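**Q** what would the 3D arrangement of this be:
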Amino acid sequence: MKANKKSAFRELRNDKVLYVMLLPGLLYFLLFKYAPLYGIVIAFKDYDIFQGIWPSEWVGWKNFRDVFHYADFWIILRNTLLISLYKIIFGFPAPIAVALLLNELGNRFFKRVIQTVLYLPHFISWVVISGFILAIMSPHNGVVAFVYEWFGQEPRNLLIDPHLFRSILVASDIWKDLGWGTIIYLAALTQVDPSLYEAAIVDGAGKWKQTWHVTLPSIRNVIVLLLILRIGFLMNAGFEQILVMENPAVLNVTEILDTFVFKYGLQQGNYSFATAIGVFNSVIALVLVLAAQWVSKLFGEEGLS
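**A** Prediction:
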């Protein structure tokens, strides 16, 4: 036992610089991720901001029953799941495809320019992007209005069309985060063994077969890992994006749990109700991550571990 303690202390002393570098990250998670978990108890209380958390009346599962019996809860939940699923189905494969295309470019300068152009939107806030979309979609002087007039049709305001608004949300989300995902997959592609391509060429494989039988299997672990993490955010359909882009005409197809919590829970002071929805979201996200991890293990992938 003493020998083990001495060995652990020696290892800690030898790697003390690494542990010091790790400390800010640990403090961040302790202060902003774990410490706020104390507030979960609000979901089980009739929270009064003037009384405080513990003096407030304990109501048990009442807030959760109120959530599930709320008139529009299931419509809001459906909107959340649909928008998130659309973003996964159409948005998750997009950076993989772009990374594969960029990986085939021989001109390094052109490749870096394309990467920079794709990556820039990641740093633009949704408020600014919303302004861009409003300007482009304007039925009076926007690009879309010009296209309609070019074909001799009356311009339409697509942003008030409930049937198209979700597509606009998904397309703008893909455009914004495409560069970030592309960089991750490009980094993974650098680890592919070149000898595998040489062997495939000897066997007569073309570019498509090389991609299908060499490239994709080589980065499969990264794809599975990112997919599991993305599934964990299934209940997060994009709060900032929808909050700045939605309007009353499309509210029935864009109201999600996060925006509902912000409007009904925080702005109106229903903190216990809002916390109950947050706990519900967290539990569902945990179940989804564990389920995705279990499925990945069934197919022989490493997953998160």
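
**Q** C-alpha only now, for contacts and for neighbours.
**A** Fine.

**Q** where do the helices sit along the stretch 151-300 of the chain?
**A** Secondary structure of the stretch 151-300 of the chain, counting by DSSP state H, counting those that start in this stretch: helices at 162-189, 194-202, 207-210, 216-218, 220-232, 239-245, 251-254, 257-260, 271-298.

**Q** my guess is residue 73 meets residue 66, correct?
**A** No - using Cα atoms under 8 Å, residue 73 makes no contact with residue 66, being 9.7 Å away.

**Q** the more surrounded of these two?
**A** A direct count of neighbours by other Cα atoms under 10 Å for residue 73 and residue 66 places residue 73 higher, at 17 against 13.

**Q** any idea which element the closest residue to the more buried one other than its chain neighbours lies in?
**A** Once flanking residues are discounted, residue 73 sits nearest to residue 67: 6.9 Å by Cα to Cα, 6 or more residues apart in numbering. Counting by DSSP states H and E, the element that carries residue 67 is helix 62-68.

**Q** sequence B follows; please return its structure for comparison with A:
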Amino acid sequence: MSGQAPTVSQKSMKARKPLGKQRSNFRKYKALYFITIPGILYFIIFKYLPLMGSVMAFQDYNIFKGFTGSPWVGLDQFKRMFTYTEFLRILENTVLIGLYDILIAFPVPIILALLLNELRKVLYKRILQTIVYLPHFLSWVIIGGIMIGILSPTTGIVNQMLNAVGIKSIYFLGEDSYIRSILVGTGIWKDSGWGTIIYLAALASVNPELYEAARMDGANRWKQTLSITIPAILPTITIMFLLHIGNFLDFGFERVFVFVNSLNEHKGDILDTYIYRVGLIDQQYSYTTAIGLFKSIVGLMLIMIGNTLSKKTSGEGLY
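**A** Below you'll find the model as predicted:
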């Protein structure tokens, strides 16, 4: 009879359909589900299970007694962290280098992508793009060796150019006033080209008809960039910026370790190298675990604050 309300059995059949559909999807795409298993295991083993070790930050951890036998000290490790003069100096170094990296290094891939996008010869564009992001595939040990050779006070090309114009050689890695610029500059050289790939992919999705309409309205290339190109990739820029500030205090151990020495560590030593020296060499596990937990909390707070502000202003965010 038309208009008759569905019976209980009909309702239960409709409720069972999504479950059957899920099972059919699993059977259909079971190969893809199996492929994800190594990735899931990676995050469980190397990302989530190590979080259990964070309890060391609240203990006077003894490697022979383990988690259960080590005495609890509460927040003593954190109190020590914020009252220790050397830690405050290293925290200042990390914050300043992180700010330089955001203000100077972060915009470079965007600018490179905009410049490469303006090239009309595809072959020339691909060659330049390959040259620019090739350093990304080199390790920091190789990058460090290259830069140490370039900045050498005796045989380095930089000092040879300075000597050619009558300026005395400068021992760049022997003075702490240059180390922050070297760290940020080498990071730009190594990773900015790789970052352009993401922005070039975003630029490829821009509708060409928008540029045609802008040209018909008399807009030159600069105005087209300001009114079409940058707004089109702004969501990508926002996401990349949020991911970047999440690693604000995580500048990278290898990146700094290859350049820092006893002559420049006063301004070049960061939290990662400090954790290596105090935690692994001096075996102060609880203290360095507290530092690592502090870094994670700061990164999480920055992501949450940045995501909230981003969603209020541009409507884009990580979640």
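
**Q** hang on, the earlier thing: so which bit of structure 2 is the helix holding residue 67 of structure 1 matched to?
**A** Here helix 62-68 of structure 1 aligns to structure 2 at residues 76-82, judged by TM-score structural alignment.

**Q** mind listing what's buried along the helix or strand following the helix holding residue 67 of structure 1?
**A** Using DSSP H and E, the helix or strand that follows helix 62-68 of structure 1 in sequence is helix 73-86. Residues of helix 73-86 of structure 1 classed as buried by neighbour count (16 or more other Cα atoms under 10 Å): 73, 76, 78-86.

**Q** strands of the stretch 1-150 of structure 1, start to end?
**A** 45-48, 52-58 (DSSP state E, counting those that start in this stretch).

**Q** of all those, which lies closest to residue 236 of structure 1?
**A** Proximity to residue 236 of structure 1, assessed across these by Cα to Cα, is greatest for strand 45-48 (24.8 Å).

**Q** that closest one vs structure 2, average offset?
**A** Taken over the aligned residues, the distance from strand 45-48 of structure 1 to structure 2 averages 1.0 Å (mean Cα distance after the TM-score superposition for structure 1).

**Q** so how far is residue 256 of structure 2 from the residue nearest the centre of structure 2?
**A** Using Cα atoms, centre = their mean, the residue of structure 2 that lies closest to the mean C-alpha position is residue 244, 4.5 Å off. Residue 244 of structure 2 sits 18 Å away from residue 256 of structure 2, taking Cα to Cα, to the nearest Å as the criterion.

**Q** how about stretch 54-65 of structure 2, aligned to which bit of structure 1?
**A** Counting by TM-score structural alignment, stretch 54-65 of structure 2 corresponds to 40-51 in structure 1.

**Q** what comes up buried for that stretch?
**A** So stretch 40-51 of structure 1, judged by 16+ other Cα under 10 Å, has buried residues 41-48.

**Q** contacts for it, please.
**A** 53, 56-64, 271-276, 279 (Cα atoms under 8 Å, 6 or more residues apart in numbering).

**Q** now which of those residues would you call buried?
**A** Looks like these have 53, 56, 58, 62-64, 271-276, 279 buried, using 16+ other Cα under 10 Å.

**Q** of all these, which two lie farthest apart?
**A** Largest separation among those by Cα to Cα: 56 and 279, giving 18.5 Å.

**Q** and the match of helix 62-68 of structure 1, how far from the chain's centre?
**A** Relative to the centre of its chain, stretch 76-82 of structure 2 is centred 27 Å away, using Cα atoms, centre = their mean, to the nearest Å.
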